[in-house]
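> Only the shape, not the letters, is given here:
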């Protein structure tokens, strides 16, 4: 028996944090009804590092099957399992209530309301607008998934879809606690496009005194930073003169991001980097 397979559709996960824009931290699990449909229709489910593909049997027992023959409005459902505990430390997608919400991605609305025909989310990037309450699916999950993808096998099913995540932004705060910096004057942190306020005095939980510099604007996190910042001394902005102390300061560890609420209407995320 000779069988030939062609692509029905695929879903790819992307993330601007990573150099190659590929997000490889999900496992995809078809639900039982979807698995049964695969058996009945001869569809093949093939996961890859940052997504999955669906193939249909286009030639079987000397019979040619068209792609349109598979599009019978059945809804395929896939559970997304998150395998990276630090995912939300580098991802900006703002889920509302983790205890009861999950992400719901689908192609139900076709092309009318989509930012892009190939996106399964509502805006340019995955956002809080893509979340629903767990109860919306009419079942109680034994283990609530990160999200659910539903693909309706409709006439306008695309051969490729994308779920695109955006990197998180935070205020970078450099905290200098090394004794050899205490007697230096006119310390500053400089970069190409980002300004830092400081130095300001700060008392650490262990009562040590330090100096802090905070970025004026939030900075996006990248697997490889777009730029590095310098710690300099004898800085004179009007003359652009300084002595370089550290040519490339370390960047934030995405495993450690703190949330500081300065007032009820202003919630800021800080990434703290200690310089000893």
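Everything's here; your move. Computed from a predicted structure; not experimentally measured. Numbering: from 1, shown residues only.
> C-alpha from now on. contacts and neighbour counts both.
Fine.
> residues touching residue 178, list them.
If a contact means CA atoms under 8 Å, 6 or more residues apart in numbering, then residue 178 has 210, 275, 276 as its contacts.
> 6 Å instead, please
Counting by CA atoms under 6 Å, 6 or more residues apart in numbering, residue 178 touches residue 276.
> Distance-wise, check it relative to residue 212.
If you measure residue 178 against residue 212 using CA to CA, to the nearest Å, the figure is 12 Å.
> Could you do residue 182 as well?
Here residue 182 is placed at a distance of 12 Å from residue 212 (CA to CA).
> Comparing the two, which residue is more hemmed in?
When neighbours are counted by other CA atoms under 10 Å, residue 212 comes out ahead of the other of residue 182 and residue 212, with 21 against 13.
> Other residues contacting the longest strand anywhere in the chain?
Ordering each strand of the chain by length in residues (DSSP state E) puts strand 3-15 first. When contacts are defined by CA under 6 Å, 6+ apart, strand 3-15 is touched by residues 21-23, 50-60, 159-166.
> Narrow these to those in helices?
Judged by DSSP state H, helices contain none of the contacts of strand 3-15.
> Just the buried ones from these?
Burial by neighbour count, judged by 16 or more other CA atoms under 10 Å, picks out 22-23, 50-58, 160-166 from the contacts of strand 3-15.
> so residue 242, which of the three states?
When the structure is split into helix, strand and coil by DSSP: H, G, I helix; E, B strand; the rest coil, residue 242 lands in strand.
> show me the contacts for it.
For residue 242, counting by CA under 6 Å, 6+ apart, the contacting residues are 233, 234, 235.
> and of those, the nearest to residue 244?
residue 233 (6.5 Å; CA to CA).
> Next up, a structure to set beside the first:
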């Protein structure tokens, strides 16, 4: 049988944490029932690291045009696999009860344009309880992708995740840093964007100065701004001595409870320890 595959739709993954154009932290698993549907309809799912493409054989018997195939009203259900164990550390997703919930993506007409979720970013609105799923899964999937092959199917889609924004906390751990008279954190415009030093009690340590960002800062694999620790002159003329520049960003593979004694409920914090 002759084969010539044409594109039905293309899906790409993006995550704002990564400055690279596409995200490689998720993939697709084809259930056995869906595999049979693909075979019977002469369809092919081609996967790449940062997305997938659904193809049809334009030389196959029967439905050989895109419009003809999209009149078949076939529904394909794929499992979405999470390949990144640190995903929830840097993603703006409410993780309450995540063990009993999974993402539901698809080309529902109620979704935002060009994406496979309710709004421009995937969020808690796209989570469904496992008790709501039509099938029972031995292992809870990260998500399901439901594609209806009808006239609503677009040429291109995104699954797009938003980076978590947190209040950054810099702990002055060494004796030299803790002894700074007027520590301040400045952005690349020389503007103070962190609080005055607070005192935090750490296990087996005395009180440690900590500076907290005034506003939440998006997490990123590249720092969007150059932050620097300085010791400001006490005369108020904005003169300062730079101590550390640039300051490191939070490490997403580390979770600390160092500031729980003074953290504000409802806010998310990231701790960075300077020595």
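Nice, thanks for sending it over. Bear in mind the structure is a predicted one, so any value in this text is a computation, not a measurement.
> can you put the contacts of residue 242 of the first structure in TSV and add secondary structure?
Listed next are those as TSV, based on three-state DSSP:
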residue	secondary structure
233	strand
234	strand
235	strand
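> can you list those residues in TSV and add neighbour count and distance to residue 102 of the first structure?
Compiled in TSV, those are given as follows (neighbours: other CA atoms under 10 Å; distance: CA to CA, whole Å):
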residue	neighbour count	distance to residue 102 of the first structure
233	19	49
234	14	51
235	19	49
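> tell me which of those are still there in the second structure?
By both residues aligned by TM-score structural alignment, their matches' CA atoms under 6 Å, the contacts of residue 242 of the first structure still in contact after alignment to the second structure are 233, 234, 235.
> Just to check, the first one is in contact with residue 186?
Yes: distance between residue 233 of the first structure and residue 186: 5.5 Å, which falls inside the contact criterion (CA atoms under 6 Å).
> ranges for the strands of the stretch 101-250 of the second structure?
Listed in chain order, the strands of the stretch 101-250 of the second structure (DSSP state E, counting those that start in this stretch) span residues 101-106, 127-129, 143-149, 156-161, 165-172, 183-186, 198-201, 207-212, 217-218, 228-232, 240-244.
> Could you dump those strands into a markdown table with distance to residue 75 of the second structure added?
Below are those laid out as a markdown table (distance: least, CA to CA, whole Å):
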| stretch | distance to residue 75 of the second structure |
| --- | --- |
| strand 101-106 | 10 |
| strand 127-129 | 19 |
| strand 143-149 | 4 |
| strand 156-161 | 17 |
| strand 165-172 | 36 |
| strand 183-186 | 54 |
| strand 198-201 | 55 |
| strand 207-212 | 50 |
| strand 217-218 | 37 |
| strand 228-232 | 53 |
| strand 240-244 | 56 |
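> out of those, nearest to residue 88 of the second structure?
Closest to residue 88 of the second structure of these, according to CA to CA: strand 156-161, at 10.8 Å.
> Now check the first structure for the residue matching residue 20 of the second structure.
Matched by TM-score structural alignment, residue 20 of the second structure corresponds to residue 20 in the first structure.
> Quick check: that match vs residue 30 of the first structure, distance?
With the distance defined as CA to CA, residue 20 of the first structure ends up 27 Å from residue 30 of the first structure.
> Of these two, give the one with the bigger neighbour count.
Summary of the neighbour comparison: residue 20 of the first structure and residue 30, criterion other CA under 10 Å, with residue 30 having more neighbours (18 against 10).
> and that one, what is it in contact with?
When the contact criterion is CA under 6 Å, 6+ apart, the partners of residue 30 of the first structure are residue 78.
> What sits closest to the residue mapped onto residue 117 of the second structure from the first structure if chain neighbours are left out?
The criterion is TM-score structural alignment: under it, residue 117 of the second structure has residue 121 as its aligned partner in the first structure. The spatial neighbour of residue 121 of the first structure that comes closest, neighbours along the chain excluded (CA to CA, 6 or more residues apart in numbering), is residue 105 at 5.8 Å.
> Neighbours of the one you found, how many?
Number of residues near residue 105 of the first structure (other CA under 10 Å) recorded here: 22.
> any idea how far residue 56 of the first structure is from it?
Counting by CA to CA, the separation of residue 105 of the first structure from residue 56 of the first structure is 22 Å.
> Over to residue 11 of the first structure?
Counting by CA to CA, the gap from residue 11 of the first structure to residue 56 of the first structure is 15 Å.
> Tell me which residue is most central in the second structure.
For the second structure, the residue whose C-alpha lies nearest the mean C-alpha position (CA atoms, centre = their mean) is residue 91; its distance is 3.6 Å.
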